[in-house]
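> Got a predicted model here, sequence first, then my questions.
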Amino acid sequence: MLMHHAEPTMGEVSKTRGDVHAYAWVVFALTVGLLLSDYMSRQVLNAVFPMLKSAWGLSDTRLGSLSSVVALMVGVLTFPLSVLADRWGRVRSIVLMAAMWSLATLACAISTSYGEMLLARAFVGIGEAAYGSVGIAVVLSIFPVRMRSTLTAAFMAGGAFGSVMGMAIGGAVAAHLGWRSAFCAMAAFGLLLVIVYRIIVTEKRLAPLQPAGNSVKAAGLDMRMSFRALMKGLFSTRSIVCAYVGSGFHLLVPAALWAWMPSFLNRYYDMAPAKAAIGAAVFVMVTGLGMVVCGILTDRISKNAREKKWLTAIAFCVACFAFLAIGFQMPAGPLQLVLIGAGMFFSAGATGPSGAMVANLTPPSIHASAFATLTLANNLLGLAPAAILTGIVADKIGLLGALQLVPFAPLLAAIVFFIGKRTYARDLDRVATLREEASH
């Protein structure tokens, strides 16, 4: 998902021309292609959950841990690896990261035990950890500023599309050739893209499309900022902390349902693993569509009143809770699936509002660090624990019982967002004052 990546650390792009260099679109396509590979490698596991459970006799807790370990690695390593990528070179870092997650996915295919698979999945997470922030940094640095919102939305949606492809294609391959072949297919796609990216995209060819000196200047500012000053900027107000925490909690729903929906359809709707994977992919698509629509709605509703971003975030979380809470109490059937789909539409709806809150509540000079902190919160509070916690509960009361508890996460997020909204106006004034002082 996406939903959870840092803004670029390169400086503001000064291009204002109406035209865009054709090479920039090639870079965009290849970078989004690698993002698809990123999420295909991550989500193919969920498509073969039923097969792994049968082959190795795994508990739901262990199945969940194979999914959660990736998000855990991403959450822990996003910040430090993004800093290293800035120093070592973004293009080289992208090639190394994509090669690592692809080879780790191949290692999943040849794993012979739960322990080996867990280790391989951890390396998938290490490879993917900084790709979101580094990839979007490369893309936005070579396009005009006026296109940033569109490009960012398209890049974020790539996570959902990659998840869909990972589950649907992985499920289909697994049904015909076995679960090991599903991992091999994802690894082969990733390695092929790595080779193409390495040949076509270079720092030398990107340089003419980037504003001279901006990245160096930005890096210099970051290096001169003390750790204490950085922490003060990142956690200066109650509302910024609520934005981090609320965003993390609300993403527990899509993470849990993306991981367990194939198994849910397999167990409660008697769908074969391949059909269940395709069915689950539809719900992932609904989540991605909802993310984009909710973001557009938030921008329109809060155009003249920025505090309304909090209201939209609260509304999306409450809607998600209501639809899913009712849906999972319904008997199996079309109505239940419609209600679950409605809940999934809003399940990541607060992603856009949360990002806007973080941007508004932190100085521009530390936006990259602020979005890295948001990514950390998203992973550690929502994306990482979702699958394994659901699995632990499922081992005790069944998967349906566990999924009936999942909707309470966005309800908790709504409460956190409500607390943040109460001090938002005052905190905005405080941040504005700090910005004025820093400019003098």
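Arrived safely, thanks for sending. Keep in mind that this is a model prediction, so the values were computed, not measured.

> Please make it C-alpha for all contacts and neighbour counts, starting now.
Fine.

> Could you check how far Y424 is from S239?
Distance, Y424 to S239, by C-alpha to C-alpha, to the nearest Å: 6 Å.

> residue ranges of the helices in the stretch 101-250 of the chain, please?
Using DSSP state H, counting those that start in this stretch, the helices of the stretch 101-250 of the chain run over 114-128, 131-140, 148-177, 179-200, 203-206, 214-224, 227-234, 238-250.

> Of all these, which one comes closest to S41?
helix 179-200 (5.7 Å; C-alpha to C-alpha).

> Pull up the gap between R300 and G220, please.
R300 is 36 Å from G220, by C-alpha to C-alpha.

> make that M73, sorry
Taking C-alpha to C-alpha, one finds M73 at 28 Å from G220.

> And I126, by the same measure?
I126 is 27 Å from G220, by C-alpha to C-alpha.

> for L206, same thing?
To G220, L206 is 21 Å away according to C-alpha to C-alpha.

> Pretty sure G159 sits against L36.
Yes: using C-alpha atoms under 8 Å, G159 is in contact with L36, at 6.3 Å.

> In contact with I126, which residues are there?
V70, M73, V74, L77, M97, M100, W101 (C-alpha atoms under 8 Å, 6 or more residues apart in numbering).

> close enough to count as contact, the third one and A129?
Yes: here V74 lies in contact with A129, judged by C-alpha under 8 Å, at a distance of 4.0 Å.

> before we move on, the earlier item: for the helices of the stretch 101-250 of the chain, which one ends up most surrounded?
Scoring those by mean neighbour count under mean count of other C-alpha atoms under 10 Å gives helix 238-250 as the most buried, with a mean of 27.

> before we go on, here's another structure to hold up against the first:
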Amino acid sequence: MRTATPPTTHKQDGAHPSREQARFAFYVLLAINILNYVDRSVISSIFPKLQAEFGLSDAKLGLLNSSFLLIYGLCTLPLGVWADKGVRKNIVAVCVTIWSIATALGGFTRNFVQLFITRAFLGIGEAGYAPASLSMIGDYFPKEQRGRMLSLWSIGNLIGTALGLLIGGHVAEAWGWRWVFYLVGLPGLLTAFLIWRVTEPKRGAFEQGHDTENEAALAHGSIGADFFKIFKKLLLIPTYWVIVAAFICSFFITGAALTWVPTFLVREFGQTLSQASNISSGVLGAGSLVGTLFGGWLADSLQRRMPQGRMLVTTIAFLAGAPLTWLALSFHQLPIFITIFVIAIICLTMCLGPIQAIVQDIISPTMRSTAVGLALLLGHLLGDAASPLIIGIISDRTSIGFAMRLCAPLCLLLAGLVCLIGLRTVNKDMQNMEAQLHK
């Protein structure tokens, strides 16, 4: 009689995992993704505590998040190449261990430089797990299930961000900010051990060719050896550069919001850390979930009626989000701010799904991995890696409210105006891509 192999059985690279092993591995990878976003977002909720103890300027506070995101953006691509060559479960285990230890060590720091270094190492660890995780999920499940599993894995982004903002303020108020790093860092070591013990799936286990790797590449992107050759072709696709600009602007706003909204609530509305954590996690989490789901549905519906459907939703999202964000940040009554800001977040996140889909509409499959990798690299370096520091510098000279009101609406407006160009070019670029497929 055949007996089921326990889901944690350790095997070498190239095994064909059972359904139970695949599901166990997926749950571990989902937990890792949640912890990833908990660890990266939790520091924003304790900025007032860090500023009071270390005497930090807003620019230095912003630099703590910018350092992590800068290192994250720079390391994503080379670590993605490693994921294409190495044993992926071991890569994930190593990266999770690095960022978990770096997070926990943040609680032992005694000055800005020490804390800055721990956050930089956090970026190294977190940059390596995503490409390997996505590739593993692609090989654990057949193609007809893969989209659903990748979507479920991606929900960990929102769950982790909301939990990080929520946990940080409450723990810091109750036990001090150092305990925040201890509590959110150590669980990662358990998940690192568990993922190390799972079965490494064979690459392309459910299909011939490169479909599995392409699927992972579409979700994360990587730049390969043909980068300069592909880059020359990308220069001839105007809609792609519209999307790159949209990536930069959306990442800029996302980085600014996740970094500074809790501090904004403390300073502008006199909220405690726990109150600011409750509001920011609820507003950003709920608004992002609704906006992402609604934007994806609306974009797909319009795309069936017109070739510019997805670009139209993206354009409207940015142009509507600009005045709503300015209006929300201008009110000094907390209930009004929350109401309008939730709507603004919904508008902003409506573009997340359509932007990704447009890349697939206009870029041929052989170029998509590099196209996505380049867009994400520029989005991180010029967007969410830059915005925390820029907002902090402006805030030191004015106020956090003025800095947010100046940068956020302006960036959204610029994104919307750029996307208006995309409305004119996307149809032609889609036709060109289809023509290339049928050559």
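It's in. The shown structure was predicted, so the numbers you read here are calculated from the model rather than taken from an experiment.

> re earlier: would you turn the contacts of I126 of the first structure into a markdown table with secondary structure, distance to M344 of the first structure and neighbour count?
Formatted as a markdown table, the contacts of I126 of the first structure follow (DSSP: H, G, I helix; E, B strand; the rest coil; distance: C-alpha to C-alpha, whole Å; neighbours: other C-alpha atoms under 10 Å):
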| residue | secondary structure | distance to M344 of the first structure | neighbour count |
| --- | --- | --- | --- |
| V70 | helix | 22 | 26 |
| M73 | helix | 25 | 22 |
| V74 | helix | 23 | 28 |
| L77 | helix | 28 | 18 |
| M97 | helix | 30 | 25 |
| M100 | helix | 31 | 21 |
| W101 | helix | 28 | 29 |
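
> Serialize those to a markdown table and add fields for distance to S226 of the first structure.
Formatted as a markdown table, the contacts of I126 of the first structure follow (distance: C-alpha to C-alpha, whole Å):
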| residue | distance to S226 of the first structure |
| --- | --- |
| V70 | 31 |
| M73 | 26 |
| V74 | 25 |
| L77 | 21 |
| M97 | 29 |
| M100 | 33 |
| W101 | 33 |
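
> Now flag whichever of the residues you listed is closest to A350 of the first structure.
Within the set of those, V74 lies nearest A350 of the first structure; the separation is 20.4 Å, counting by C-alpha to C-alpha.

> how about that closest one, what's its partner in the second structure?
If you follow V74 of the first structure across to the second structure using TM-score structural alignment, you land on Y72.

> contacting residues for D84 of the second structure?
Applying C-alpha under 8 Å, 6+ apart, one finds that D84 of the second structure lies in contact with A132.

> Translate it into the numbering of the first structure.
If you follow D84 of the second structure across to the first structure using TM-score structural alignment, you land on D86.

> Next: E173 of the second structure.
Matched across to the first structure, E173 of the second structure falls on A175, judged by TM-score structural alignment.

> Also W196 of the second structure?
Under the alignment (TM-score structural alignment), W196 of the second structure pairs with R198 of the first structure.

> wait, what's in contact with that match?
By C-alpha under 8 Å, 6+ apart, the contact set of R198 of the first structure is V95.

> number of nearby residues for the spatially closest residue to C351 of the second structure that is not a sequence neighbour?
Nearest residue to C351 of the second structure in three dimensions, chain neighbours excluded: T314, at 4.6 Å (C-alpha to C-alpha, 6 or more residues apart in numbering). Using other C-alpha atoms under 10 Å, T314 of the second structure is surrounded by 31 other residues.

> Just confirm T314 of the second structure contacts G353, I think it does.
No: T314 of the second structure lies out of contact with G353 (C-alpha under 8 Å); the separation is 9.0 Å.

> just checking, the match of E173 of the second structure touches P273?
Yes: the criterion here is C-alpha under 8 Å, and A175 of the first structure meets it with P273 at 7.1 Å.

> so which strand or helix has the residue nearest to Q271 of the second structure when sequence neighbours are not counted?
Nearest residue to Q271 of the second structure in three dimensions, chain neighbours excluded: L265, at 5.9 Å (C-alpha to C-alpha, 6+ apart). Element membership of L265 of the second structure, judged by DSSP states H and E, is helix 238-269.

> Trace that helix over to the first structure and give me the residue numbers.
Under TM-score structural alignment, the match for helix 238-269 of the second structure is residues 238-269.

> Quick check: which element contains the equivalent of L437 of the second structure over in the first structure?
Matched to the first structure by TM-score structural alignment, L437 of the second structure sits across from R435. Using DSSP H and E, R435 of the first structure falls within helix 424-439.

> In terms of secondary structure, what does that helix contact?
Counting contacts by 3 or more C-alpha pairs under 8 Å, 6 or more residues apart in numbering; DSSP states H and E, helix 424-439 of the first structure packs against helix 238-250.

> what packs against the helix it packs on?
Using 3+ C-alpha pairs under 8 Å, 6+ apart, the elements in contact with helix 238-250 of the first structure are helix 351-360, helix 367-377, helix 408-422, helix 424-439.

> Would you mind getting the average deviation of the first one from the second structure?
For helix 351-360 of the first structure, the mean deviation from the second structure after alignment is 1.1 Å (mean C-alpha distance after the TM-score superposition for the first structure).

> okay, the angle between that helix and helix 367-377?
Helix 351-360 of the first structure and helix 367-377 are oriented at 140 degrees to each other (axes from the mean of the first three to the mean of the last three C-alpha atoms, to 10 degrees).

> if we look at helix 351-360 of the first structure, which residues are touching it?
Here helix 351-360 of the first structure has contacts from 3-4, 240, 243-244, 246-247, 291, 294-295, 298, 309-310, 312-313, 367, 370-371, 374, 428, using C-alpha under 8 Å, 6+ apart.

> same thing but at 7 Å, please
M3, I240, A243, S247, G295, T298, K309, W310, A313, H367, A370 (C-alpha atoms under 7 Å, 6 or more residues apart in numbering).

> repeat for the last one
Contacts with helix 424-439 of the first structure, where a contact means C-alpha under 7 Å, 6+ apart, come from T237, S239, E307, L361, T362, P363.

> Mind putting those into TSV with distance to N379 of the first structure?
Putting those into TSV (distance: C-alpha to C-alpha, whole Å) gives the following:
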residue	distance to N379 of the first structure
T237	21
S239	19
E307	25
L361	21
T362	20
P363	23
